[in-house]
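Visitor: Sequence and predicted structure, then a few things I'm wondering about:
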Amino acid sequence: MLKEQGWWCLMKPIKQTLYFQVLLLSKLFLKIFALIKAIVFDSNLMFLNSIRFIQTYGTHIIVGMAIGGQDLICVRQNYSSTIPTAELRGYLEDLGDVMFSDGKSPSLLQRKTRYAKQKVPEVFNRNLQSNAVQLASIAETSSKDGLTIISSKRGGNVFLHSHSSWLQTVPAKPEGILFKFVPITSLLTGIPGSGYLSHAINLYLRYKPVPEDLRYFLEFQVPRQWAPMFCELPLRHQKKKAACPSLQFAFLGPKMHVSTTQVSSDLKPVVGLRLYLEGKKCNRLALHVQHLSSLPNIMAFTSGRPCQWRGSDEYKSSDQFLEPVRWKRYSNVCTSVVRHDPNWLQEASSGVFIVTGAQLLSKGKWPKTVLHLRLLYTHIPNCTIRKTEWAAAPETSRKASFLTNLSTTFTFTHRMVTEQQKQAPTVLNSGVYPDGPPAPIRSKKLLKYLDTSEVVRGPHDAPGHWLVTAAKLVNEGGKIGLQVKFALLDYP
């Protein structure tokens, strides 16, 4: 019996009909090693060489295999399941005894003496009843118990009802049931450029992009950084304080200053946005952009067009998109979508405008000031948009209300929260403060009006080469947030 990532597996050993053959690949191993060693990696064609290598040689080499038959029963236990592990293991062993003995062993329903005080999960009973109709693979799921049972056969006649009858058909129709692999990166020692190739193979195995997007995916897997960087932010009192507009959302409410500094990525593609509270007192609202640290080779800014700003304050209908955060007579937010001007495409024969900078603006007279968003656009020639999607921060995408909270039971909420905690994504950032420097407690007064969650897309968002092409400010639940439009491009 094996356990891996919530799966319990029980396999019946088939000694009399299992053929195990170890492939002696010494000569083939040396031949592949000689071919790989003969490859010369050019630093200028690193991406193309990596793609060709993966498509030609793959990522692993088969060094052994087992041929025969396999009768397998797997049970998956979700994090919401309350059945003890030892008890579940006993159920699985008894189920295997019944199915592998063709019903000669007493079933779970007949063992009332052993399970007098225990209720057998319903999914086990259904699996025994479905055994009368044999398929190549059967799956039974119980949302109540949080269990999933999968029974499958490989090799032989998988549609036979009896396990012993199926066992006799394995020699006539065997299948490969076990393979042993060696990573191909183990053969790259001492080859120039093997470090980047190993990194590309690891990324390919981790995120599994489709072959059509493999080149674009690898080009975008460069370090990402936020602008401005934390080391560029002033952390002490300045002798001369520049005039800074402010926002106020209610009478006698705290003031939130607005940083109108233009943030640029130096012509590098922007892949995310966030709102942030800067300053020693964390009372100055700023807009940060996340961008690639280097320009992908598939992009070429050869159009010669200068970068152009576009803001929500430039639209004639911007007054129709003003929303108060709390009180109408105080500061509002312009929720109009900021996108490139369609007239810009008339001047350019073809291409796409992407975001390479951002800025916040505050217009109007106090106390009814208006917060606007501006974006800096850069033209990329000879590209077309394949697909676009809008995205928001996880907290802003879910509207929490009193009625929705009442409609959900405590048990269901507890199980969902527990499962989310167990399935938290892996954090690869090794920084001391991966989420930014610690903020003082007094900044929580302004966090009631602001959602500082990051709206970004990275390699985990298939196919892994999204860009920002538009954005807008939103007001959800009395908090200022962001919604970002991401796009996939087709390059020449």
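Guide: The structure has been received and is ready for your questions.
Visitor: C-alpha from now on. contacts and neighbour counts both.
Guide: Will do.
Visitor: so Glu93 is in which element?
Guide: Assessed by DSSP states H and E, Glu93 sits inside helix 85-100.
Visitor: and that helix, which residues are buried?
Guide: Buried residues in helix 85-100, counted by 16 or more other C-alpha atoms under 10 Å: 88-89, 91-92, 94-100.
Visitor: From the contact counts, what lies against it?
Guide: strand 7-12, helix 122-129, helix 163-169 (3 or more C-alpha pairs under 8 Å, 6 or more residues apart in numbering; DSSP states H and E).
Visitor: Structure two is appended below for comparative analysis:
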Amino acid sequence: MRLTLEGSKSNRLCIYLQHLTNLPKILLPCWDTHVAIGAPKWQGPEEQDSRWFEPVKWKNFSHVSTAPIECPETFIGDDHSGVYIVTGAQLGVWDFGSRNVLYMKLLYSRLPGCTIRRSLWDHTPNDKLNKKVNCENNIGDASSVIGENIIGNKLAKFVDMTEMSKGPQDPPGHWLVTGGKLGVEKGRIVLRLKYSLLNY
């Protein structure tokens, strides 16, 4: 996952989510077409919880909600009712009149019959922007809300666009995203993710 700027003037803040081309064999028994997993659901921060609002220098919003987003139904060592993993992401803006707050919400899908073995928050992005990847833009109408009328790419200095990723190439196994949050570091908007290893 990564943040990026789009549009003819590079003035729309967007979030990209890379999907797997093929389902890993280890997940087939848990997530095949014959397995009932239920409808995915969105999870986001509390709108009125200003404890997590961090100021940022941006014309269309003054603050960023840095609240961690996790699915409350998934816990380490829980029963085998399933684990919820991130399969979508969306940006939006709350309008409080005197201040507009950028926030992120995540789409969770259920993996039945699994439990979480280990989780960690990763604050070290992987700079893979020069590598060609197939990404899916999953922001809906958020880009039109967050667009800013400015010429050129002056906003790039306010956004960390490096990619956050961890997968089967990272020991000890196949990491899946189970949480995320926006942040503000040295005046830049950043994306940070929570990864988990599962017991299948």
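Guide: Received the coordinates, thanks. No experiment lies behind these values; they were computed from the predicted model shown.
Visitor: I'd like to know which part of structure 2 the helix holding Glu93 of structure 1 is aligned with, by residue numbers.
Guide: Helix 85-100 of structure 1 lines up with nothing in structure 2 when matched by TM-score structural alignment.
Visitor: just the angle between that helix and helix 122-129, please?
Guide: Here helix 85-100 of structure 1 points in a direction 10 degrees away from that of helix 122-129 (axes from the mean of the first three to the mean of the last three C-alpha atoms, to 10 degrees).
Visitor: Run the angle between helix 85-100 of structure 1 and strand 7-12 for me.
Guide: Using the same axes, to 10 degrees: helix 85-100 of structure 1 against strand 7-12 is 30 degrees.
Visitor: Export the helices and strands packed on helix 85-100 of structure 1 as a markdown table, with columns for distance to Gly304 of structure 1 and mean neighbour count.
Guide: As requested, those are exported to a markdown table (distance: least, C-alpha to C-alpha, whole Å; neighbours: other C-alpha atoms under 10 Å):
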| stretch | distance to Gly304 of structure 1 | mean neighbour count |
| --- | --- | --- |
| strand 7-12 | 57 | 18 |
| helix 122-129 | 66 | 16 |
| helix 163-169 | 71 | 16 |
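Visitor: Select, out of those, the one closest to Leu287 of structure 1.
Guide: strand 7-12 (44.5 Å; C-alpha to C-alpha).
Visitor: Check which helices and strands whatever helix or strand comes next after that closest one sits against.
Guide: From strand 7-12 of structure 1 onward toward the C-terminus, using DSSP H and E, the following helix or strand is strand 19-21. Here strand 19-21 of structure 1 is seen to pack against strand 60-68 when contacts are counted using 3+ C-alpha pairs under 8 Å, 6+ apart.
Visitor: Now do the helix or strand just after the strand it packs on: which elements does it pack against?
Guide: Going down the chain from strand 60-68 of structure 1, the next helix or strand is strand 70-77, by DSSP H and E. Judged by 3+ C-alpha pairs under 8 Å, 6+ apart, strand 70-77 of structure 1 is in contact with strand 7-12, strand 147-154.
Visitor: do you know which of those strands lies nearest Thr396 of structure 1?
Guide: strand 147-154 (32.3 Å).
Visitor: what range in structure 2 does that closest one sit on?
Guide: The counterpart of strand 147-154 of structure 1 in structure 2, using TM-score structural alignment, is absent.
Visitor: and the angle for that strand with strand 60-68?
Guide: 80 degrees.
Visitor: who does strand 147-154 of structure 1 touch, helix- and strand-wise?
Guide: Short answer (3+ C-alpha pairs under 8 Å, 6+ apart): strand 147-154 of structure 1 packs on strand 70-77, helix 122-129, strand 137-142.
Visitor: cutoff 6 Å now
Guide: Applying 3 or more C-alpha pairs under 6 Å, 6 or more residues apart in numbering; DSSP states H and E, one finds that strand 147-154 of structure 1 contacts strand 70-77, strand 137-142.
Visitor: now the buried residues of helix 85-100 of structure 1 as TSV including distance to Val417 of structure 1?
Guide: Shown next, in TSV, are the buried residues of helix 85-100 of structure 1 (distance: C-alpha to C-alpha, whole Å):
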residue	distance to Val417 of structure 1
Leu88	23
Arg89	26
Tyr91	28
Leu92	28
Asp94	33
Leu95	32
Gly96	33
Asp97	36
Val98	37
Met99	36
Phe100	38
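Visitor: so which of those comes closest to His340 of structure 1?
Guide: Closest to His340 of structure 1 out of the buried residues of helix 85-100 of structure 1 is Leu88 (58.4 Å), distances taken as C-alpha to C-alpha.
Visitor: before we move on, the earlier item: can you redo the helices and strands packed on strand 70-77 of structure 1 as TSV with distance to Gly64 of structure 1?
Guide: Shown next, in TSV, are these (distance: least, C-alpha to C-alpha, whole Å):
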stretch	distance to Gly64 of structure 1
strand 7-12	20
strand 147-154	18
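Visitor: For Tyr315 of structure 1, which of those strands is the nearest?
Guide: Nearest of those (C-alpha to C-alpha): strand 147-154, 54.6 Å.
Visitor: so where do the strands sit in the stretch 251-400 of structure 1?
Guide: In the stretch 251-400 of structure 1, the strands defined using DSSP state E, counting those that start in this stretch lie at 256-258, 263-264, 270-278, 284-292, 308-311, 322-324, 332-334, 352-363, 370-380, 384-392.
Visitor: What residues in structure 2 pair up with the shortest one?
Guide: Mapped onto structure 2 using TM-score structural alignment, strand 263-264 of structure 1 covers no residues at all.
Visitor: Kind regards, and thank you for your time.
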